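# quick one, structure for this:
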Amino acid sequence: MPPKTRLLQPLLALALAMALPAGRVHATEPGFVDPATLDQVSLPTPVTTQHHGVFNGQRIDYAATVETYATTGADGHPAARLVSTAYIATSADNARPLIFAFNGGPIAASTPLHFGLLGPQRLAVPDDLHADATGFKLVDNRHAPLDVADIVIFDPASTGYSRVADGVAPASQFSTRADARQLAQLVTAWLDRHGRRGAPVYLLGESYGTLRAPEAATQLKAAGTAVDGIILLGQADNILEYAQRRDNIISYAVSLPTLAALGWYHGKVDRRGHSFAQFVDAASAYGRERYLSTLFLGNRASAQQREEVAQALQSFTGLSADAWLKADLKLSKVAYARQLFPGQILASSDGRYLLDAQGNSSSVPDYNAVAERYYRQVLKVPAQAGHYSTAMPTSSDFNAWDWDANTSPFGDYPWVGQLRELLVSNPRMRLLVGNGYYDSQTTIGAMDYLAAQSGFPMDQVRTRYYNGGHMMYTVERSAADLADDIRQMVRRTW
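Take a look at the predicted model:
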């Protein structure tokens, strides 16, 4: 196994977990399926239905179209048959923006974004964290940004209705470039089929999708299609700042704001004299200053300094100074999640939620059933077309995911550099990055570190914190705020 692949093995588990929904819409163990066992899907002609809805106070008449696109591999041979779902305003012209949206995985269906934020119906997750998930219903999604843009949902091969081409091994698509190639070819083919060449194109990716987005945008640019904007939710482009190797002291410093947010939420810290935002900001400042400098000193830090820092970490996180000292001031996010409430675990995707000691939860909505009913009953996809799969495809080859990066120990990952190049080369391009306060998989501090260290032209960039976890839009107020931020972006108000 190449050195770089070995280096990424611990990150693969993180990337897999990042596909899972947050809070009530999360699973402690992902639903996996061997892609070779998936049934074939047959949608030889587009299925189009007419609808209307009220979005951001505006009535929009729109068509929903479910259709198939063929893609090829780098060798030009058939690779996949992708099935997209598009919501297109009846009045749409070539000036109307298009948002191509996708979740993560690697290789996961885009049901969370589809039924949580962007589609005309959303799975209503109540603010009651103890509500029974079986009672969650699809409701009209008044927050969907369909008032300002058409939406195209991308499901990679072996998810949703998308499948690899006949005779193609599913694992042939298990690489960052092959995966992004699917998306780039879908965007190009979709624009051509619908006569929308020249329309503003935005890519919206979540979790692993935030790695897919810059790679696909780079491929699109090389093919002559400029992307007008990228939206990254639960971003992981600087993934090393999320994976807490013991000697990566930056990762501990940038995780402190999230631990502080969780300590505040669970009532483990003294809230007097602070607002929530002030408290988290103070933790962020302490993390990048006194905490980081002490970690840098390591065993050269005096006992007094270490005790002082441990006491401060206790005040920010609610875990005792002794616990911090025993961990050499390096308590990981995973350790924190297990120690804050002995016998229970904070959900990594949304730390507001408590799991049992084995990390299990019974409150997991059946996304597959939700999607199947919706496609059959609302979008009129015939049953004989095949089944919609929300499971993550795996096989004996899955851990050999090809990250396509320099395999030398001196190599680096390309995603931040790709974003920088895209922004610098296209002053019209905009980048919106959003993370949830309670997401310990992709943290707000690492997002801030990305913005500070990336070399991005910051007049083209906005970063946002949202109440919630990895899928912050399961909180309705956050769904509304995020949708408004998307509207401002596509309206070019910044």
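
# drop to CA atoms for contacts and neighbour counts, all remaining ones
Will do.

# next, count neighbours for Arg142.
24 (other Cα atoms under 10 Å).

# who's in contact with Val139?
Applying Cα atoms under 8 Å, 6 or more residues apart in numbering to Val139 gives the contacts 121-124.

# most neighbours, which of these?
Counting neighbours by other Cα under 10 Å, Arg122 comes out on top of those with 25 neighbours.

# how much space between the closest residue to it other than its chain neighbours and Glu308?
With Cα to Cα, 6 or more residues apart in numbering as the measure, Phe115 is the residue that lies nearest to Arg122, at 4.4 Å, once sequence neighbours are left out. Distance of Phe115 to Glu308, given as Cα to Cα, to the nearest Å: 47 Å.

# the more surrounded of those two?
Phe115 (22 against 15).

# contacts only, for that one.
Taking Cα under 8 Å, 6+ apart, we find Phe115 in contact with 121-123, 138.

# just the ones of those residues in strands?
121-123, 138 (DSSP state E).

# which pair of those spans the longest distance?
Gln121 and Leu123 (7.0 Å; Cα to Cα).

# give the residues shared as contacts by the two.
115, 138-139.

# ranges for the helices of the stretch 201-350 of the chain?
209-222, 249-265, 276-286, 292-297, 303-317, 321-326, 333-339 (DSSP state H, counting those that start in this stretch).

# how about these in a markdown table, adding distance to Tyr353?
Below are these laid out as a markdown table (distance: least, Cα to Cα, whole Å):
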| stretch | distance to Tyr353 |
| --- | --- |
| helix 209-222 | 24 |
| helix 249-265 | 10 |
| helix 276-286 | 18 |
| helix 292-297 | 29 |
| helix 303-317 | 16 |
| helix 321-326 | 22 |
| helix 333-339 | 10 |
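
# and of those helices, who's closest to Ser363?
Nearest of the helices of the stretch 201-350 of the chain to Ser363, taken as Cα to Cα: helix 333-339 at 18.7 Å.

# contacts for that closest one?
By Cα under 8 Å, 6+ apart, the list of residues contacting helix 333-339 from outside reads 244, 255, 259, 319, 344-348, 351, 440.

# ok, and for that helix, which residues are buried?
333, 336-339 (16 or more other Cα atoms under 10 Å).

# do stretch 53-62 as well
Buried residues in stretch 53-62 (16+ other Cα under 10 Å): 53-56, 60-62.

# repeat for stretch 75-89
78-89.

# nearest to Tyr161, of these?
Nearest member of these to Tyr161, counting by Cα to Cα, is Val83, at 5.7 Å.

# could you measure from that closest one over to Ile444?
33 Å.

# do the same with Leu482
Leu482 is 15 Å from Ile444, where distance means Cα to Cα.

# which of these two has more residues huddled nearby?
Set side by side, Leu482 and Ile444 show more neighbours around Ile444, with 29 against 23, by other Cα under 10 Å.

# name the SS class of the nearest residue to that one once chain neighbours are set aside, please.
Nearest residue to Ile444 in three dimensions, chain neighbours excluded: Asn435, at 5.7 Å (Cα to Cα, 6+ apart). Using DSSP: H, G, I helix; E, B strand; the rest coil, the structure places Asn435 in strand.

# for the comparison step, fold the sequence that follows:
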Amino acid sequence: MMKTTFLMFCTLLAAGAYGASRAEEAPRAESDTARQTCEKYETGDNKPKWERQPSNQSRVTRHRFSAGGKSFDYTATAGTLVIRDDYDRPIANIGYVAYSRDEHGKVGSRPILFAFNGGPGYSSIFLHMGLLGPKRVIVTDAGPPSPAPYNTTDNEFSVLDKTDVVLIDPVGTGLSHAVCRKKDADFWSVDADVDSISRLIAQFVSDHERWSSPKYLLGESYGTTRAAAIVDYLRAQRSLTFNGVIFLSAALDMEVIFTALPGNERPYATYLPSFAAAAWYYHLVPGAQGPLEPFLEEVRRYAEGPFATALLKGNALSAAERDAVAEQVHQYTGLSTEYIKAANFRISEASFAQELLKSRGRVIARLDARFSGSTQDAREKDAAYDPSLAYLSPPFMSAFQDYYHHDLGFGAEQTYQLSNSVAGNDWNLAHKPLGAGQQQTLVNSTVDLAQTMVQDPNLKVLVLQGYFDLGSPFATTEYMMSHLQIPQEAVSRIQMKYYDSGHMIYVHLPSLRRLQQDLDQFLDSTH
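This next block holds a predicted model:
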């Protein structure tokens, strides 16, 4: 998830997955007494400062999973892990929750999946309590939530029967913070973030003897930007490879997503099919009352052809051509031809979210156009907030906190941050892929992904996209995947799956069912 327009890119019954109570608990890990302090360093006032040596902390609980016809024992570990630089100096304490199925003698060969949300500046709560963990938050799909109390249910769609799972909170989110000489802000850049999460993954793999395990990486939204860079970083720096990488609501090339860059024409054509999907959902497409996918295929062809040509022609477009393009875009989106021409065909997702239902006094969500909410000022050009985040964040946060403190027994008397807007606003989006001659001013981690797919012939990619996602539009993802500089053999290792949902595919129950089937098939076919 990324700035406001790209957040998330950016997600308890007695007989449930955890059972009525924890069956067994291990004590919290003791601090390392061998080293009591960090290295002495100078503060801003030139006075020496000493800080206690950070130590790994964890709480281990054991449970019984019984949902969706599956039944097995598993262990949950909630904790923080100290990561160190190349000189073995502590630099950050990163929070995680790990789940491992109890199978005697099979730990080293059992698959393990590392996952994170995006923002940047978001913890892993949404993936944790919406898709991957043994508990799932009950939410009202495409509508405002019921008032508290917020409830959870056994997650029959969890992948814990197929793979162990580690949910990661980047520095500045959850309980994760810099230590010793470092500040949280030191990690708020593409490359520093990739380095820190890579160090955590490598450390976790070593600590838990998982080097021989099939390994997977799953990122959502900006987490896909991170994941594409991490698979290349760990391959090159640690010889740690993955069987598969999973992109949920992909956002690898920021220039194809950001509409605020002067002279950048690419986003507008790739956004049009998602705008059309939203208009179709609200019955605003004249004459298009049939199935969604054939309609979108028609819009795709127009966006890639006549519409892209019109954008490229710019001011050379004749008056007759302008009228024709405006009329066709109107037919696909329901926006007025006057608005379309006034915008010079270059409509951002925030403007579209504000405009589509303006006559009804409503604004649609950029992350999931099926959600809509009231608007305070219909005269605004861009949507002032995202109804999907406004509706989903409270139940996810509240249910997670209760689960984290009670069921997992961790995090009490500490402040857990779902999101960090300061990190999102201050994030440095420059990136230098490994081996690249120049630094990118705006990250495009398709370069990293392509390099890995060429050098690692075993890596497979699964791309998961919602049709109603305006933050990571499905046609934008198609563009990214089709412009990887890789041989045809590598192209054949990429799968794309589509859902009648938005950015957080898993909040739509029919899509969640299909999503679990697609994940299961991918995991089964890649090791």
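
# for the two chains, what TM-score is obtained?
Here the TM-score for the pair of chains, by TM-score structural alignment, normalised by the length of structure 1, is 0.87; 464 aligned residues with a Cα RMSD of 2.7 Å.

# residue in structure 2 paired with Val280 of structure 1?
In structure 2, the residue matched to Val280 of structure 1 (TM-score structural alignment) is Leu296.

# try Gln50 of structure 1
Gln50 of structure 1 maps onto Arg62 in structure 2, by TM-score structural alignment.

# which secondary structure element is home to its match?
strand 57-67 (DSSP states H and E).

# and the next helix or strand past that strand?
Sequence-wise, the next helix or strand downstream of strand 57-67 of structure 2 (DSSP H and E) is strand 70-84.

# distance between that next one and the chain's centre?
Averaging C-alpha positions (Cα atoms, centre = their mean, to the nearest Å) puts strand 70-84 of structure 2 21 Å from its chain's average.

# kindly report the same for stretch 89-99 of structure 2.
The answer for stretch 89-99 of structure 2 is 19 Å, by Cα atoms, centre = their mean.

# touching it from outside, list them.
Taking contacts as Cα under 8 Å, 6+ apart, the residues outside stretch 89-99 of structure 2 that touch it are 38, 54, 56, 74-85, 133, 160, 164-171, 174-182, 200.

# so it matches what in structure 1?
Using TM-score structural alignment, stretch 89-99 of structure 2 lines up with residues 77-87 of structure 1.

# quick check: the gap between the residue nearest to the match of Gln50 of structure 1 when sequence neighbours are not counted and Arg513 of structure 2.
With sequence-adjacent residues excluded and distances taken as Cα to Cα, 6+ apart, Arg62 of structure 2 is closest to Thr75, at 4.5 Å. From Thr75 of structure 2 over to Arg513 of structure 2 the distance is 25 Å, taken as Cα to Cα.

# just want to know which of the two has more residues nearby.
Shown here are Thr75 of structure 2 and Arg513; by other Cα under 10 Å, Thr75 has more neighbours (18 against 13).

# which residue lines up with Arg493 of structure 2 in structure 1?
Using TM-score structural alignment, the equivalent of Arg493 of structure 2 in structure 1 is Gln460.

# next one: Ile230 of structure 2
Using TM-score structural alignment, Ile230 of structure 2 pairs with Ala216 in structure 1.

# what is the burial count for Asp193 of structure 2?
Asp193 of structure 2 has 19 neighbours, counted by other Cα under 10 Å.

# what's the closest non-adjacent residue to it?
Phe187 (5.3 Å).

# how about Ile201 of structure 2?
Leaving aside its chain neighbours, Ile201 of structure 2 sits nearest to Phe114 (7.6 Å; criterion: Cα to Cα, 6+ apart).

# contacting residues around that neighbour?
Contacts of Phe114 of structure 2 by Cα under 8 Å, 6+ apart are 165-168, 201, 215-218.

# give the aligned equivalent of it in structure 1.
For Phe114 of structure 2, the aligned residue in structure 1 is Phe100 (criterion: TM-score structural alignment).

# which strand or helix spans Val447 of structure 2?
Element membership of Val447 of structure 2 [criterion: DSSP H and E] is helix 446-455.

# okay, that helix sits on what stretch of structure 1?
By TM-score structural alignment, helix 446-455 of structure 2 lines up with residues 416-425 in structure 1.

# got the buried residues for that stretch?
For stretch 416-425 of structure 1, using 16+ other Cα under 10 Å, the buried residues are 416-420, 422-423.

# pretty sure Met472 of structure 1 is touching Arg464, no?
No - Met472 of structure 1 is not in contact with Arg464 according to Cα atoms under 8 Å; the separation is 11.2 Å.

# when the two are compared, which one has more neighbours?
Met472 (30 against 17).

# ok, the more buried one - contacts?
22, 435-436, 466, 478-479.

# still contacting in structure 2, which of those?
Compared against structure 2 with both residues aligned by TM-score structural alignment, their matches' Cα atoms under 8 Å, the contacts of Met472 of structure 1 retain 435-436, 466, 478-479.

# among those, which two are most distant?
Going by Cα to Cα, the pair spanning the kept ones among the contacts of Met472 of structure 1 furthest: Asn435 and Ala479, at 12.2 Å.

# Ala475 of structure 2 maps to what in structure 1?
In structure 1, Ala475 of structure 2 lands on Gly445 (TM-score structural alignment).

# returning to that earlier point: the contacts of helix 333-339 of structure 1 in strands, which ones?
Using DSSP E, 344-346 are the members of the contacts of helix 333-339 of structure 1 that sit in strands.

# which of those lies closest to Asp132 of structure 1?
Closest to Asp132 of structure 1, out of all of those and judged by Cα to Cα, is Leu346, at 18.3 Å.

# which residue in structure 2 lines up with that closest one?
By TM-score structural alignment, Leu346 of structure 1 lines up with Ile364.

# excluding chain neighbours, what is closest to that match?
Closest to Ile364 of structure 2 by Cα to Cα, 6+ apart is Ser372, at 4.2 Å.

# give me the distance between that neighbour and Tyr281 of structure 2.
For Ser372 of structure 2 relative to Tyr281 of structure 2 (Cα to Cα), the value is 12 Å.

# also Arg181 of structure 2?
Taken as Cα to Cα, the span from Arg181 of structure 2 to Tyr281 of structure 2 is 52 Å.

# more neighbours, those two?
Arg181 (18 against 15).

# give the contact list for that one.
41, 91.

# and Gln439 of structure 2, how many neighbours?
12.

# just checking, it touches Leu429?
No - here Gln439 of structure 2 lies out of contact with Leu429, judged by Cα under 8 Å, at a distance of 10.6 Å.

# spit out the contact partners of the nearest residue to Ile494 of structure 2 once chain neighbours are set aside.
Nearest-residue entry for Ile494 of structure 2: Val461, 4.7 Å, with adjacent residues in sequence omitted and distances by Cα to Cα, 6+ apart. Applying Cα under 8 Å, 6+ apart to Val461 of structure 2 gives the contacts 244-247, 493-495.
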